[in-house]
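Asker: Got a sequence here, can you build the structure:
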Amino acid sequence: MPESVDQIRIAILGASGYTGAELVRMLARHPAADVRVLTAERQAGKPLAEVFPHLAYLNLPNLVKIEQVDWSEIDFVFCGLPHGTTQEIIRALPHTVKIVDLSADFRLSDPASYAQWYGHEHAAVELQREAVYGLTEFNRQGVRSARLVANPGCYPTATLIPLLPLVLDGLIQTDDIIVDAKSGVSGAGRDAKQANLFCEVSEGMHAYGVGHHRHMPEMEQELSIAAGVPVTMAFTPHLIPMNRGEFITTYVKLAGKNGPDDLRAALAARFENEPFVQVLPAGVVPHTKHVRGSNQVHISVFKDRLPGRAIVLSVLDNLVKGASGQAIQNFNVMNGLIETMGLEQAPMFP
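Answerer: Okay, here's the model as predicted:
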């Protein structure tokens, strides 16, 4: 890591949420990050230490409302606002400011698809067309030249990283992809909701968004680009009683004479020089605890009992590589920095 780099003045919008807290935690160790502004509508006026006591040791500005921000003092924005509220705010930002948006508002390139899945017209279609999809390992060139990067969702990140190389190399059939996804409760955000209370989620597990989860079109969009033909997949997410982590089990149908070992070999070759993606040795099952608190993705491939099929397993921390860590990875690429800067921390275990 360089001893000194130019400071980039940063605003974090929505700093009182889980992804906002993760951004602050990781940027505190980032040598190029100068966090100047933290916004939170309901918590405005409070020190961040009052909202997140674990960050009390940091010297940070108090939380403010967005309309109080002096944008002339800001070079870069991390936008962690809720879906649907981001479009008008980003639309009003100066064009001199670069942005990574962690909401879903700019992930879909087709305005009609956005309206279909989110129930309303997009309020900043011109920016929707400009936004670059920020799955860093597959779109560095686009991210490097972008002003606005749409940070992928946690489920799409964990699903697409192992699937895209298999689709691009023609190793699997694209008309038969089944994804069984499980996420910790932090993926639902920090707002008080009855469904997320301890007694509602502990000692149990349930599916949600069955057959119509909003991450489905995002994944199908990227898989279709890779395949060169429309791809429709089966996807069912589940909420499990842990704070953070994501486990994806994907069932695929092999193409031609390829076997599970060919899939694993292709993934190992594709990610050999990727610092944040690890293809595990044959027979090793990934575990969410082995990536907790890190920007790592662990992948494994197994033979299915059904002939001609394979099982692809992938895990990540939904708040880091699935959100804030990947946002910082994109921040680094957008600003010509070392891609791993500020993201070198090892996973926390146990």
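
Asker: For the rest of this, base every contact and every neighbour count on C-alpha atoms.
Answerer: OK.

Asker: Can you give the distance of the helix or strand containing L164 from its chain's centre?
Answerer: According to DSSP states H and E, L164 maps onto helix 154-168. Mean C-alpha position of helix 154-168 versus that of the full chain (C-alpha atoms, centre = their mean, to the nearest Å) differs by 12 Å.

Asker: cool, stretch 157-169 as well?
Answerer: On C-alpha atoms, centre = their mean, the centre of stretch 157-169 falls 15 Å from that of its chain.

Asker: Mind listing what's buried along that stretch?
Answerer: Neighbour counts using 16 or more other C-alpha atoms under 10 Å place 157-167 of stretch 157-169 among the buried residues.

Asker: quick one more, to check against the first:
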Amino acid sequence: MSQKIKVGIVGGTGYTGVELLRLLALHPNVQLHAITSRKEEGMKVAEMFPNLRGKVDLAFSTPENAALTECDVVFFATPHGVAMAQAQELLDAGVKVIDLAADFRLQDTAVFEKWYKMPHGCPDILKQSTYGLVEINREKIAQSKVIGNPGCYPTTVILGLAPVLEKRLVEIDHIVADCKSGVSGAGRKAEVGTLFSEASDNFKAYGVSGHRHHPEISEQLSKLAGAEVGLLFVPHLVPMIRGMLSTIYVKIKPDALATDFQKLYEERYANEQFIDVMPAGSLPETRSVRASNQLRIALHRPGNGDTLVIVVVQDNLVKGAAGQAVQNMNVLFGLAENTGLNHVAVLP
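Answerer: Got it, this is the predicted structure:
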């Protein structure tokens, strides 16, 4: 693709926004056209994010002055509800939309309104949108104009379970997903629970009685399984900046006990460059994916019994958010999926 993709970012002052900028600034097929923030209008992006000094020359502008309709694609790194208020105008101008919030993740508007406490502003556009998990919906994404970028927790759980659900090899009435995330998953805002003195040297569960990602995970798992799943999902906050580890427990069906699950996963993801099925018995660490778009999976079967334990790690800001959004953009515009995403994880 010789012509550059003209990109706009709405809401570029958060952690997913700066990750988008970090990835797109060096993307060989992208021209950064506009980035918006009402509060920071006129401020140079590199003044807020010094890691982008010399790489991004844009200043923040208001959405009204950003000429977003001149873009080829607009990313929304905004709170829930923003993308659906602006999507129609952009679509009318021929602009593709990738939303990193939840506006286009859940197809059932009643479920969306229950969990996000707001009416859905464009159910007609929602029906045309695609859930942006490339490893599951690649062909559909390529033909879409609106992408609902998956949540971070759902990415790990859905990709962790896809091979066994597609083959109907496990019981689906009681799936347990025990998930942990770094503090950046809470966003770049002032909250007591994410203050250093509160989050450091501490480890806690939250959202046990209900979390917004639960219906998203359940909807996608049910599609894969061909029937409604029973899911117990418990998220935890870990005292680290970035990274996510999900441990998933499922019961193997009696007639599937002889299955070679390691081989199943290796074959299912053999052609997926961002999914690494690790050798049998591996224990993946969050640091092995830090700042990369890689997701690593390891399988365990304690005592060779009827429980399959699936361990999944990813960077919540990259494969769990901005990197996945860029991967979606690459598919939308017919680029190689790894374009601009070949970053090796950062160690130590």
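
Asker: What does the superposition give as a TM-score?
Answerer: After superposition, the two chains reach a TM-score (TM-score structural alignment, normalised by the length of structure 2) of 0.97; 347 aligned residues with a C-alpha RMSD of 1.4 Å.

Asker: one step back: what is the helix holding L164 of structure 1 packed up against?
Answerer: strand 172-183, helix 216-227, strand 246-254, helix 260-270, strand 309-316 (3 or more C-alpha pairs under 8 Å, 6 or more residues apart in numbering; DSSP states H and E).

Asker: To M334 of structure 1, which of the ones you listed lies closest?
Answerer: Nearest to M334 of structure 1 among those is helix 216-227 (20.7 Å), distances taken as C-alpha to C-alpha.

Asker: Average offset of that closest one relative to structure 2?
Answerer: Taking mean C-alpha distance after the TM-score superposition for structure 1, the mean distance separating helix 216-227 of structure 1 from the aligned residues in structure 2 is 0.8 Å.

Asker: re the thing from before, adding distance to P230 of structure 1, write the buried residues of stretch 157-169 of structure 1 out as a markdown table.
Answerer: Putting the buried residues of stretch 157-169 of structure 1 into a markdown table (distance: C-alpha to C-alpha, whole Å) gives the following:
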| residue | distance to P230 of structure 1 |
| --- | --- |
| T157 | 19 |
| A158 | 21 |
| T159 | 17 |
| L160 | 15 |
| I161 | 18 |
| P162 | 19 |
| L163 | 15 |
| L164 | 14 |
| P165 | 17 |
| L166 | 16 |
| V167 | 12 |
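
Asker: can you give me the strands in structure 2?
Answerer: Ranges of strands in structure 2, per DSSP state E, are 5-10, 30-36, 73-76, 96-99, 130-131, 146-148, 175-181, 204-205, 231-237, 244-251, 275-277, 295-300, 307-314.

Asker: which bit of structure 1 covers the second one?
Answerer: Just to be clear, that refers to strand 30-36 of structure 2. Counting by TM-score structural alignment, strand 30-36 of structure 2 falls onto residues 33-39 of structure 1.

Asker: again with the third one
Answerer: Under TM-score structural alignment, strand 73-76 of structure 2 corresponds to residues 76-79 of structure 1.

Asker: one step back: between the buried residues of stretch 157-169 of structure 1, which is nearest Q128 of structure 1?
Answerer: Taking C-alpha to C-alpha as the measure, Q128 of structure 1 lies nearest T157 of the buried residues of stretch 157-169 of structure 1, at 19.6 Å.

Asker: Need the counterpart of the closest one in structure 2.
Answerer: Here T157 of structure 1 is matched to T155 in structure 2, going by TM-score structural alignment.

Asker: Counterpart of I248 of structure 2 over in structure 1?
Answerer: Residue pairing (TM-score structural alignment): I248 of structure 2 is matched to T250 of structure 1.

Asker: Tally up the residues packed near that match, please.
Answerer: 21 (other C-alpha atoms under 10 Å).
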